[in-house]
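# What follows is a protein structure lacking sequence information:
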């Protein structure tokens, strides 16, 4: 089945065409980074309005890229949550309108499920079961994945997520928005060993995370250095990145050991971090494990992961293709386990 998917949960408008058998056929994406940079973060109202302006031109672009017409689409999918309520409603409304007009099923998709399954769009594709490290925006979770819709939470952050730790530290260092990539770039010229920063829950027996104390530690170190000292700021950025990555790698390796699995899927924006990729490869190799990532262009929010997740759900029998003209809502807060296999 050919699925047209819409993603509008935050500050990227994404539309894509995909199928379970053929994978990604085409996708189009617009990032709102330049618009929000002026404000130092995402402004929800501006995000929603921009989604409205962009979503239909992007849909036409994705269909043209796939060489298909709307008449050849078998189903429509959209991100139903979690995310910004107003932004989610844009994608949901457009998807539902197309579904009603064309008498197609409209399939709500959990944003994190899209991220979790996106590495299946890359080669080599990981086989089920695997452990997933979800590091997307305000989420840091470890999940056991036994198949499409079969997810079990192993551990999660108790406060700030890894992405939030990157962004908040970047703001303390006076870096622009988005903070995570800016901090990673600055860290490349820094010495991570200059500052000793905490690694919360690094050695705890559980698989939970905690990053809120890291921001406080960085603030304390900032008061001890000259704000005009560029090298000191680079060193502090490197130390921060090293602390976050060390915890993520240690917990991921522990999750594989506890589950007895050897495949780790890393998904979400932080999954694009180069140091994280190198450290995971080095840590898993001696254990006989392997890490799988989505293509770099699909690490951030995108329509491809939504269209593909819906296609996989249809193939697995977890979405009813005969369902027509159903009412819909969006869920700004939504646990991934609640979006799993409804029969379980």
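Right, received. Where do you want to start? Small disclaimer: the values here were computed from a predicted structure and weren't measured.
# C-alpha only now, for contacts and for neighbours.
Fine.
# can you tell me how far residue 203 sits from residue 248?
12 Å (C-alpha to C-alpha, to the nearest Å).
# quick one: which of the two has more around it?
Counted by other C-alpha atoms under 10 Å, residue 203 and residue 248 do not tie: residue 248 has more neighbours, with 25 against 12.
# quick one: what helix or strand has the more buried one in it?
Per DSSP states H and E: residue 248 is located in helix 230-259.
# Now do the helix or strand following that helix: distance to the chain's middle.
Following helix 230-259 in sequence order, the next helix or strand is strand 263-267 (DSSP H and E). Chain-centre distance of strand 263-267: 12 Å, with C-alpha atoms, centre = their mean, to the nearest Å.
# Run through who's touching strand 263-267.
Contacting residues not belonging to strand 263-267 are listed as 115-116, 118-119, 126-127, 129-136, 252, 256, 289-294, 299 [C-alpha atoms under 8 Å, 6 or more residues apart in numbering].
# another structure for you, compare them:
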């Protein structure tokens, strides 16, 4: 397998990874969580400035940790979208410079596809056909990979808020900090997930799209209408509603496609309640379940590098004119 140097700057993590023979030699991540926490969310201009500052340092550290000569790198991979325009452009510009300096080919990677390849990093035996549930801060999608690992069929997506976005918004309502996913998960540990019955939207058979704006609004009204509320109960009940929808939609997709392998990826795939319940559901239904370790669920360059390997096999290279596509989709 080729040696890939990959760069990921789609949102607020600056990451550089080097992958050789499907082994992670380095995967350095510089997070901006503390910087954006004071704003309650990611500020695009601030994120781009910090990528510009951090990327050379992260790049140098990745090279040192990998203990590899740059001459041994076969290709440079970079996330081209979706994401924040300014942040993406910082990574793409840097990747172009490295590719030119090393005279190596450039590979543009769809950030969503990279998340799916996090499972390939953890489970090298994973091959199509399989169903992928992609749940992150900006995306919630069901994808079917039949004969190709790089060209999925989009089965369903969120029509409003993504699951991770809903977590952030509800955390803001509860005033428990940013990012919302880990905050709600932690608070839920002491809460009753059955105290409040928040809505599970669009569960009619055959509809594989998602909607999470209703459950967020329901939390808002519950908080307004009740003077005495237990925040852990609200958090646990909200989390349970989101997890139930994700699993029921995945189950529906399995029934419709006949798939026997299910991949769960994206930042929200790090949620312990989702991992527990969907693993139990898969075993009950005699399905193979693939969920990467938590450190590969959130944004990182190793997953970008792994996706680049399969793109390279298909000779899917990018020209030096490639630019950011903030709305890139399947």
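Okay, I see it. On a predicted model such as this, the values are computed, not experimentally measured, just so you know.
# Name the residues of stretch 194-208 of the first structure that are buried.
Using 16 or more other C-alpha atoms under 10 Å as the test for burial, stretch 194-208 of the first structure gives 195, 197, 198, 199, 200, 201, 202, 207, 208.
# and the residue positioned nearest the centre of the first structure, what does it touch?
Central residue of the first structure (C-alpha atoms, centre = their mean): residue 268, 2.7 Å from the mean position. Residue 268 of the first structure is in contact with 115, 116, 134, 135, 136, 137, 299, 300, 301, counting by C-alpha under 8 Å, 6+ apart.
# and if you look at residue 292 of the second structure?
The neighbours of residue 292 of the second structure, taking C-alpha under 8 Å, 6+ apart as the test, are 118, 119, 121, 122, 123, 264, 265.
# Filter those residues by whether they're kept in the first structure.
Contacts conserved in the first structure for the contacts of residue 292 of the second structure, using both residues aligned by TM-score structural alignment, their matches' C-alpha atoms under 8 Å: 118, 119, 121, 122, 264, 265.
# hey, where'd the strands end up in the stretch 151-300 of the first structure?
Along the stretch 151-300 of the first structure, the stretches classed as strands by DSSP state E, counting those that start in this stretch are 263-267, 290-292.
# Skipping its backbone neighbours, what lies nearest residue 172 of the first structure in space?
Sequence neighbours aside, residue 219 is the residue nearest to residue 172 of the first structure in space, at 6.9 Å (criterion: C-alpha to C-alpha, 6 or more residues apart in numbering).
# Okay, residue 209 of the second structure and residue 282 of the second structure: tell me how far apart.
20 Å.
# ignore the last one, residue 315 of the second structure
In this structure, residue 315 of the second structure and residue 282 of the second structure are 35 Å apart, going by C-alpha to C-alpha.
# of those two, who's got more company?
For residue 315 of the second structure versus residue 282, the count of surrounding residues by other C-alpha under 10 Å is larger for residue 282: 18 against 11.
# Trace the more buried one over to the first structure, please.
Aligned counterpart of residue 282 of the second structure in the first structure: residue 284 (TM-score structural alignment).
# Now do the helices in the first structure.
Secondary structure of the first structure (DSSP state H): helices at 33-37, 44-66, 85-102, 111-117, 162-172, 179-187, 212-222, 230-259, 274-284, 303-315.
# what sits against the residue of the first structure most remote from its centre?
Using C-alpha atoms, centre = their mean, the residue of the first structure lying farthest from its centre is residue 226. It sits 35.2 Å away. Shown in contact with residue 226 of the first structure (C-alpha under 8 Å, 6+ apart): residue 232.
# Repeat that for residue 30 of the second structure.
13, 14, 15, 54, 58.
# roughly how far apart are it and residue 268 of the second structure?
Distance from residue 30 of the second structure to residue 268 of the second structure, by C-alpha to C-alpha: 19 Å.
# Is it possible to get the contacts of residue 268 of the first structure out as JSON lines so that each row also shows distance to residue 231 of the first structure?
What follows is these, written out as JSON lines (distance: C-alpha to C-alpha, whole Å):
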{"residue": "115", "distance to residue 231 of the first structure": "35"}
{"residue": "116", "distance to residue 231 of the first structure": "37"}
{"residue": "134", "distance to residue 231 of the first structure": "32"}
{"residue": "135", "distance to residue 231 of the first structure": "28"}
{"residue": "136", "distance to residue 231 of the first structure": "29"}
{"residue": "137", "distance to residue 231 of the first structure": "28"}
{"residue": "299", "distance to residue 231 of the first structure": "30"}
{"residue": "300", "distance to residue 231 of the first structure": "29"}
{"residue": "301", "distance to residue 231 of the first structure": "33"}
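# roughly how far apart are the residue nearest to residue 74 of the second structure when sequence neighbours are not counted and residue 18 of the second structure?
In space, and not counting its chain neighbours, residue 74 of the second structure is closest to residue 3: 5.2 Å by C-alpha to C-alpha, 6+ apart. Noted for residue 3 of the second structure: a distance of 7 Å to residue 18 of the second structure, by C-alpha to C-alpha.
# same thing with residue 164 of the second structure?
The value you get for residue 164 of the second structure to residue 18 of the second structure, if C-alpha to C-alpha is used, is 28 Å.
# out of the two, which sits in the more crowded spot?
Ranked by neighbour count (other C-alpha under 10 Å), residue 164 of the second structure and residue 18 place residue 18 first, with 31 against 24.
# Isn't the more buried one up against residue 7?
No. If you go by C-alpha atoms under 8 Å, residue 18 of the second structure and residue 7 don't touch, sitting 9.1 Å apart.
# What's the residue nearest to residue 74 of the second structure aligned with over in the first structure?
That one, residue 3 of the second structure, aligns with residue 2 by TM-score structural alignment.
# Show the contacting residues for that match.
Going by C-alpha under 8 Å, 6+ apart, residue 2 of the first structure touches 17, 18, 19, 72, 73, 74, 75, 311.
# any idea how far residue 139 of the first structure is from the residue nearest to the fourth one when sequence neighbours are not counted?
Pointing back at residue 72 of the first structure there. With C-alpha to C-alpha, 6+ apart as the criterion, residue 72 of the first structure has its nearest non-adjacent residue at 7.4 Å, and that residue is residue 2. Note on residue 2 of the first structure: its distance to residue 139 of the first structure, by C-alpha to C-alpha, is 30 Å.
# swap in residue 327 of the first structure?
Residue 327 of the first structure is 28 Å from residue 139 of the first structure, by C-alpha to C-alpha.
# Which one of those two is surrounded by more residues?
Shown here are residue 327 of the first structure and residue 139; by other C-alpha under 10 Å, residue 139 has more neighbours (19 against 7).
# Now do the same for residue 303 of the second structure: its match in the first structure.
Under the alignment (TM-score structural alignment), residue 303 of the second structure pairs with residue 305 of the first structure.
# what about the closest residue to its match other than its chain neighbours, how many residues close to it?
Among residues not flanking residue 305 of the first structure along the chain, residue 114 sits closest, at 4.6 Å (C-alpha to C-alpha, 6+ apart). For residue 114 of the first structure, the neighbour count with other C-alpha under 10 Å is 24.
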